[in-house]
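Asker: need coordinates for the following:
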Amino acid sequence: MAHVATASAVHSESPVPARTIPGHGPVTRPNMVSVGTIVWLSSELMFFAGLFAMYFTIRGVEPELWDERTAMLNIPFATANTLILVISSVWCQLGVHAAEHGKGHRGSARLWQVSAWGMREWYVVTYIFGAVFIAGQVLEYATLVSEGVSLSSDPYGSVFYLTTGFHGLHVTGGLLAFLLIIGRTFTTRTYTHNQAAGAVVTSYYWHFVDVVWIALFATIYLLR
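Answerer: Reported below is the predicted structural model:
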């Protein structure tokens, strides 16, 4: 009987509610914005996989054209531009670190006090590096067009501009997202969890376009 009474007492106790963070729901529940972003990036990955498949298919059909056109590429310039984009991901991650610690901006600290920077400052630097990367890509396009490689010149030109151009559009979209995240830090007095979540998912996107470009760079510029 004692065992029955004990079991009854255990079952009669109300379940312990999941620990929650005020305004955020149960701790065990994943952030829906982050999950949605990851799912969307997965679809974007399939899109770029299609571009890679197109590149290798056409390259296999016309290897002589590829040998001729790839010799026209400025490898040192493209390498420097790639390093700029890779370094921008470092600044972006430092901004995420500041955002996760509730530091939206440097506050009253001086601009040259880098150790006091918040998410805003790191994201501004990230934006500048991303904009420089796009400017470098535009300069490369102008040089190639002047040398006779255009979107409609031959299959290589079509594939080159489609793959790198779509990536450039994605980088431009990331730059617009950075402007939105940076702008929100000027419109509120306190840096909230929702703002930090926006900064984090933007970093997911930026790291994604960074990794995709590394694969494109290796395929287009290094793989002969």
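Asker: contacts and neighbour counts: CA atoms only from here.
Answerer: Noted.
Asker: quick check: chain neighbours aside, which residue is closest to the residue nearest the centre of the chain?
Answerer: Central residue of the chain (C-alpha atoms, centre = their mean): Trp206, 1.2 Å from the mean position. In space, and not counting its chain neighbours, Trp206 is closest to Gly174: 6.3 Å by C-alpha to C-alpha, 6 or more residues apart in numbering.
Asker: how many residues are close by the one you found?
Answerer: 20 (other C-alpha atoms under 10 Å).
Asker: re earlier: the residue nearest to the centre of the chain in helix, strand or coil?
Answerer: Following DSSP: H, G, I helix; E, B strand; the rest coil, Trp206 is assigned to helix.
Asker: tell me who's in contact with it.
Answerer: Applying C-alpha atoms under 8 Å, 6 or more residues apart in numbering to Trp206 gives the contacts Ser89, Cys92, Val171, Gly174.
Asker: quick one: the residue nearest to Trp206 and Tyr205 touch, right?
Answerer: Yes - with contacts counted by C-alpha atoms under 8 Å, Gly174 reaches Tyr205, the gap being 7.0 Å.
Asker: burial measure for Val39, as a count.
Answerer: Neighbour count for Val39, taken as other C-alpha under 10 Å: 12.
Asker: can you pull the contacts of it?
Answerer: Contacts of Val39 (C-alpha under 8 Å, 6+ apart): none.
Asker: quick one: which of the contacts of Trp206 has the most company?
Answerer: Most surrounded of those: other C-alpha under 10 Å gives Cys92, at 27 neighbours.
Asker: ok, that residue - contacts?
Answerer: By C-alpha under 8 Å, 6+ apart, Cys92 lies in contact with Trp122, Tyr123, Thr126, Ser203, Trp206.
Asker: one more time with 6 Å, if that's ok
Answerer: Contacts for Cys92 (C-alpha atoms under 6 Å, 6 or more residues apart in numbering) come out as Tyr123, Thr126.
Asker: can you point out the buried residues in the helix or strand where Val201 lies?
Answerer: Assigned by DSSP states H and E, Val201 falls within helix 193-217. Neighbour counts using 16 or more other C-alpha atoms under 10 Å place 195-210, 213-214, 216-217 of helix 193-217 among the buried residues.
Asker: what does stretch 26-35 give?
Answerer: Applying 16+ other C-alpha under 10 Å to stretch 26-35 flags Ser34 as buried.
Asker: and it, end to end?
Answerer: Length of stretch 26-35, first residue to last, C-alpha to C-alpha, to the nearest Å: 16 Å.
Asker: one more, please, to line up against the first structure:
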Amino acid sequence: MQSSASTAGAPAAPVPRLAMHFASLEVQDNAARLGMWLFLTTEILLFAGLFICYGVYRFLFPEAWAASSRSLDLTLGTVNTVVLITSSLTAALAVHYAKTGKNKAVAVQIFLTLLMAIGFLVIKYFEYHHKFEIGTLPGRYYFYEGIQLPGAPMYFTVYFCATALHGLHVVIGMVVLAFAMVRALRKGDFGPNNYTMVELGSMYWHLVDLVWIFLFPLLYLV
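Answerer: Sure, this is the predicted structure:
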């Protein structure tokens, strides 16, 4: 009897609302995951265009691109890489805790992810600020005296386009994860039957991390 009473008094596991055009929650969740995968594919295609531009112009101006790459701050770029990779770990842990219904732990892990995202953007701000000061700017705004080679302005055009677009994705990912954190704190929404939102937000964040893993060696190392 005690066991039955305690079970009856325990809070019910959160269950998401089933939309009328889905046959079951499982179908609804699978549709959401498929939609996210398709969306992430389009995002990869978006960045692929920038990678192609990078490859073409590097082939045309190898000396200028090598010199321009060496002008970047490798230390700041490396720190940002470590920060972003670590943030992917905390985002994955948020999904793990969401599956087990530990909403406070979900909120903590997302909060840590957001802190590291802010750190990433702050470091990127200092990098941008330095480039504006010395004149390593895109296209016709380039006035840096240290590298006067054909193709250097185009390198920084690609640099700013790629990193600014990536930074925009970081901000979007932060908004999505922050919304999930609020839901975890205020409503305790997540549990074994309802963790898709955290999972999809984490998938998007992993894309942000993956894109930077490609951008870092291309811009800072190659």
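Asker: compute the inter-axis angle for the longest helix along the first structure and helix 193-217.
Answerer: The residue-count maximum for a helix in the first structure (DSSP state H) belongs to helix 155-187. Angle, helix 155-187 of the first structure to helix 193-217, by axes from the mean of the first three to the mean of the last three C-alpha atoms, to 10 degrees: 160 degrees.
Asker: what's the mean distance for helix 155-187 of the first structure versus the second structure?
Answerer: For helix 155-187 of the first structure, the mean deviation from the second structure after alignment is 1.0 Å (mean C-alpha distance after the TM-score superposition for the first structure).
Asker: next: stretch 84-92 of the first structure.
Answerer: For stretch 84-92 of the first structure, the mean deviation from the second structure after alignment is 0.6 Å (mean C-alpha distance after the TM-score superposition for the first structure).
Asker: just give me the neighbour total for the residue nearest to Arg59 of the first structure when sequence neighbours are not counted.
Answerer: By the measure of C-alpha to C-alpha, 6+ apart, the closest residue to Arg59 of the first structure outside its immediate chain neighbours is Trp66, 6.4 Å from it. Trp66 of the first structure has 18 neighbours, counted by other C-alpha under 10 Å.
Asker: find the helix or strand that Trp66 of the first structure is a member of.
Answerer: Using DSSP H and E, Trp66 of the first structure sits in helix 63-70.
Asker: show me how far whichever helix or strand comes after that helix is from its chain's centre.
Answerer: For helix 63-70 of the first structure, the succeeding helix or strand toward the C-terminus, using DSSP H and E, is helix 75-100. Between the centre of helix 75-100 of the first structure and the centre of its host chain there is 10 Å, according to C-alpha atoms, centre = their mean, to the nearest Å.
Asker: could you do stretch 43-56 of the first structure as well?
Answerer: For stretch 43-56 of the first structure, the distance to the chain centre is 17 Å (C-alpha atoms, centre = their mean).
Asker: average distance between it and the second structure?
Answerer: Overlaying the second structure shows stretch 43-56 of the first structure at a mean distance of 0.7 Å from the equivalent residues (mean C-alpha distance after the TM-score superposition for the first structure).
Asker: what's the neighbour count on Arg17 of the second structure?
Answerer: 9.
Asker: confirm it sits in a helix?
Answerer: No - according to three-state DSSP, Arg17 of the second structure belongs to no helix; its state is coil.
Asker: residues contacting it?
Answerer: Going by C-alpha under 6 Å, 6+ apart, Arg17 of the second structure touches no other residue.
Asker: now do the buried residues in stretch 48-56 of the first structure.
Answerer: In stretch 48-56 of the first structure, counting by 16+ other C-alpha under 10 Å, buried: Phe48, Leu51, Phe52, Tyr55.
Asker: from those residues, which land in helices?
Answerer: Going by DSSP H, the helices hold Phe48, Leu51, Phe52, Tyr55 from these.
Asker: how near is the residue nearest to Trp206 of the first structure to Ala9 of the first structure?
Answerer: Counting by C-alpha to C-alpha, the gap from Gly174 of the first structure to Ala9 of the first structure is 56 Å.
Asker: and stretch 54-65 of the second structure, what's buried?
Answerer: Residues of stretch 54-65 of the second structure classed as buried: Tyr54, Tyr57, Arg58, Phe61, Pro62, Ala64, Trp65 (neighbour count, 16+ other C-alpha under 10 Å).
Asker: next, the angle helix 196-216 makes with the one helix or strand Ala31 of the second structure maps to.
Answerer: Using DSSP H and E, Ala31 of the second structure sits in helix 25-60. Calculated by the same axes, to 10 degrees, helix 25-60 of the second structure forms an angle of 10 degrees with helix 196-216.
Asker: distance from the chain centre to helix 25-60 of the second structure, please.
Answerer: Chain-centre distance of helix 25-60 of the second structure: 13 Å, with C-alpha atoms, centre = their mean.
Asker: for Ser202 of the second structure, see how far away Ile213 of the second structure is.
Answerer: With distances taken as C-alpha to C-alpha, Ile213 of the second structure is found 16 Å from Ser202 of the second structure.
Asker: still on that earlier bit, and the helix holding Trp66 of the first structure, how far from the second structure on average?
Answerer: In the superposition with the second structure, the average deviation recorded for helix 63-70 of the first structure is 1.8 Å (mean C-alpha distance after the TM-score superposition for the first structure).
Asker: tilt between that helix and helix 155-187?
Answerer: Relative orientation of helix 63-70 of the first structure versus helix 155-187 (the same axes, to 10 degrees): 50 degrees.
Asker: what's the matching range in the second structure for helix 63-70 of the first structure?
Answerer: Counting by TM-score structural alignment, helix 63-70 of the first structure pairs with residues 62-69 of the second structure.
Asker: which of the contacts of Trp206 of the first structure does the second structure keep?
Answerer: Checked against the second structure using both residues aligned by TM-score structural alignment, their matches' C-alpha atoms under 8 Å, the contacts of Trp206 of the first structure keep these contacts: Ser89, Cys92, Val171, Gly174.
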